[in-house]
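Colleague: My questions concern the predicted model and sequence given below.
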Amino acid sequence: MAVNANTVIGFIGTGVMGKSMAGHLMKAGYRVHIYNRTKEKAQELIDAGAVWNDTVAALAAEADVIITMVGYPKDVEETYLGEGGILLHAKEDAYVIDMTTSSPILAKRIYEEAKKRNIHALDAPVSGGDIGAREARLAIMVGGDKEAFDAMQPIFEKMGTNIIHQGPAGSGQHTKMCNQIAIASGMIGVCEAMVYAKRAGLDPENVLRSISTGAAGSFSLSNLAPRMLKGDFAPGFYIKHFIKDMNIALEAAEEMGMMTPGLKLAKSLYEELAAKGEENSGTQALYKLIDGQI
């Protein structure tokens, strides 16, 4: 299928990131149908011209390309493989793209089930948080058939700037696990550095200006450390979802017989944060725990 002005895109999951991603597709001129468990969270997109569908099945029947950005692997499984799910109701030759961070094993299962129905499936998790989604500069890591990836490239380009085909089904999810593992330990370092600057009597913002462009530079240091210093712990990415991702990564690493000491430490700290009522805060709220604020 060649993507063109008549391509109908269905978007399921219009939360913190999905809302911006769907919005970019609308601005690009695509006809976009949307579904979200809570309709109120999709109202801004509806007001902007998106077509609301009452069920996943209804959306799947209308769309040529279906993108999902939901919460947990169990949500992905239900959305794709349930009785009212995408694969039972999508058109033949449709493209389905799961952009949720989910299980590589589940991604492979969805791919195989889709193939039986002549549907093209890609797993394409993203990195960049709410900022990357808002500015259409997400990193998009894609698993699945290269032909399907090439066909969907024009759509990916409306949402991201670093778009790489990583290999067969499940490869996108495995790549995202590498991303989350790198972030997990890195976030501990960013929080410790900012608390250290504060306790040493330095101006943390000046410290940040010095270290963010050197060898310590990272997305978290440049984009999330400023939020920490301002006391802004609103979610660009929810702690509860990060814990979910770390659990997936740990399970996969254990299957490969791999040591992950940094990942295990980060998961334990974030679970402590969640137990203290911070599960709906952004990942930068780890600063509060390191600083002894909670």
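Modeller: Looks like it arrived, so ask away. Numbers count the residues shown, from 1 in each chain.

Colleague: C-alpha only now, for contacts and for neighbours.
Modeller: Fine.

Colleague: Return the list of helices and strands in contact with the longest strand along the chain.
Modeller: The longest strand of the chain (DSSP state E) is strand 160-167. When contacts are defined as 3 or more Cα pairs under 8 Å, 6 or more residues apart in numbering; DSSP states H and E, strand 160-167 packs onto strand 138-143, helix 146-156, helix 171-199.

Colleague: next up, a second structure to put side by side with the first:
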Amino acid sequence: MLSAKTTTIGFIGTGVMGKSMAKNLINAGYTLRIFTRTKSKADDLLNIGAKWDKDIPTLAKQCDVIITMVGYPSDVEKVYLGDHGLIKHSKEGSYIIDMTTSKPSLAEEIFSVAGKHGLYVLDAPVSGGDIGAENGTLAIMTGGEKKVYDHVFPIFQVLGENISYQGPAGAGQHTKMSNQIAIASNMIGVCESILYAKKAGLDPKKVLATISTGAAASFSLSKLGARMLENDFAPGFYVKHFIKDMKIALESSQEFGLDTPGLRLAIELYEELADMGEQDSGTQALIKNLAYRSEMTL
């Protein structure tokens, strides 16, 4: 088992969610080293004890466990498989956990290549947004070897609550695709529900409070719906990253021969939203597009 007193963790990707995850690890007593391309962006973490490394090879050589939380599959590929990446520069026997939402096929490739270098790899994407990252209540979906999952489980307990082992390499990413498919159509429904309540002359806050306790209950409804009503479109999870996730899910679905019309519609609506200049907004900004389509003001 990994003790906070003796384990040094490297963290790559301190964005909206990654920064809170890294902070929770520091608060739990782990020695944390981080790599960011711009050092000033890591100031909040450096001020509470994190150490900054100038590049990935420097970080990799000093860590027992390395967690990545980057943006796109192309970033994952570079961080892991590039000439200056983790696989070439990590110590033999290191544990490497990719918590980015990425392609299942890429997770399988990384697992295979890393094993030849004596490294232990898990794909462990998360769900719960900025709130879950801050509170340490993320859902963590894990693929890889069960014995590796069991070994790093104490670290997962710092970051999340609903922590699951789903199967071999790539299974964590496939589980996250199921999650994103469910959210995709749900977000459309949340937006339409709020706009309907407004059109009907109801108090949407009262409506939201009522239906959030019934069969319509969901995180998107109770948490993101509330942000919609406050015109709070700050990113707990970026529109651009959700589009990326949904496209991975669509690609995987097509490989299975699975038709996902709800997912296709969600991609269309979110791409329209991005074209409106909202790519860096939170996913709850979808209501802006649907309001625009209905010639409504928020």
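Modeller: Yes, it's here. These numbers were taken from a predicted model, which means no experiment stands behind them.

Colleague: What would you report as the TM-score here?
Modeller: TM-score for the superposed chains, counting by TM-score structural alignment, normalised by the length of the first structure: 0.98, backed by 294 aligned residues with a Cα RMSD of 1.0 Å.

Colleague: Gly49 of the first structure is nearest to which of the helices and strands packed on strand 160-167 of the first structure?
Modeller: Closest to Gly49 of the first structure of those is helix 146-156 (Cα to Cα; 18.3 Å).

Colleague: re earlier: what comes up buried for the longest strand of the first structure?
Modeller: For strand 160-167 of the first structure, the neighbour count (16 or more other Cα atoms under 10 Å) marks Gly160, Ile163, His165, Gln166, Gly167 as buried.

Colleague: excluding its backbone neighbours, what's nearest the aligned partner of the last one in the second structure?
Modeller: Following TM-score structural alignment, the counterpart assigned to Gly167 of the first structure within the second structure is Gly167. Once its chain neighbours are removed from consideration, Gly167 of the second structure has its nearest residue in Gly143; the separation is 5.1 Å (Cα to Cα, 6 or more residues apart in numbering).

Colleague: contacting residues for that neighbour?
Modeller: With contact taken as Cα atoms under 8 Å, 6 or more residues apart in numbering, Gly143 of the second structure is in contact with Leu122, Asp123, Ala124, Tyr165, Gln166, Gly167, Pro168, Ala169, Gly170, Ala171, Gly172, Gln173.

Colleague: now the strands: where do they sit in the second structure?
Modeller: Applying DSSP E to the second structure gives strands spanning 8-12, 31-35, 51-53, 65-68, 95-98, 120-123, 126-127, 138-143, 160-167.

Colleague: now those strands in TSV, with distance to Ile188 of the second structure?
Modeller: Formatted as TSV, these follow (distance: least, Cα to Cα, whole Å):
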stretch	distance to Ile188 of the second structure
strand 8-12	32
strand 31-35	37
strand 51-53	41
strand 65-68	30
strand 95-98	29
strand 120-123	29
strand 126-127	18
strand 138-143	22
strand 160-167	25
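
Colleague: and of those strands, who's closest to Ala114 of the second structure?
Modeller: Evaluated over those, closeness to Ala114 of the second structure peaks at strand 120-123, with 6.9 Å, by Cα to Cα.

Colleague: so how much does the closest one differ from the first structure once superposed?
Modeller: Strand 120-123 of the second structure differs from its equivalent in the first structure by a mean of 0.1 Å after superposition (mean Cα distance after the TM-score superposition for the first structure).

Colleague: For that strand, name the packing helices and strands.
Modeller: Contacts defined by 3+ Cα pairs under 8 Å, 6+ apart place strand 120-123 of the second structure against strand 95-98, helix 104-115, strand 138-143, helix 146-159, helix 171-199.

Colleague: Highest mean neighbour count out of the strands of the second structure?
Modeller: Among the strands of the second structure, strand 120-123 has the highest mean neighbour count (mean count of other Cα atoms under 10 Å), at a mean of 28.

Colleague: which residues are contacting it?
Modeller: 93-99, 107, 110-111, 114-115, 141-145, 148-149, 169-173.

Colleague: is it true that Gly129 of the first structure touches Phe237?
Modeller: Yes. With contacts counted by Cα atoms under 8 Å, Gly129 of the first structure reaches Phe237, the gap being 5.8 Å.
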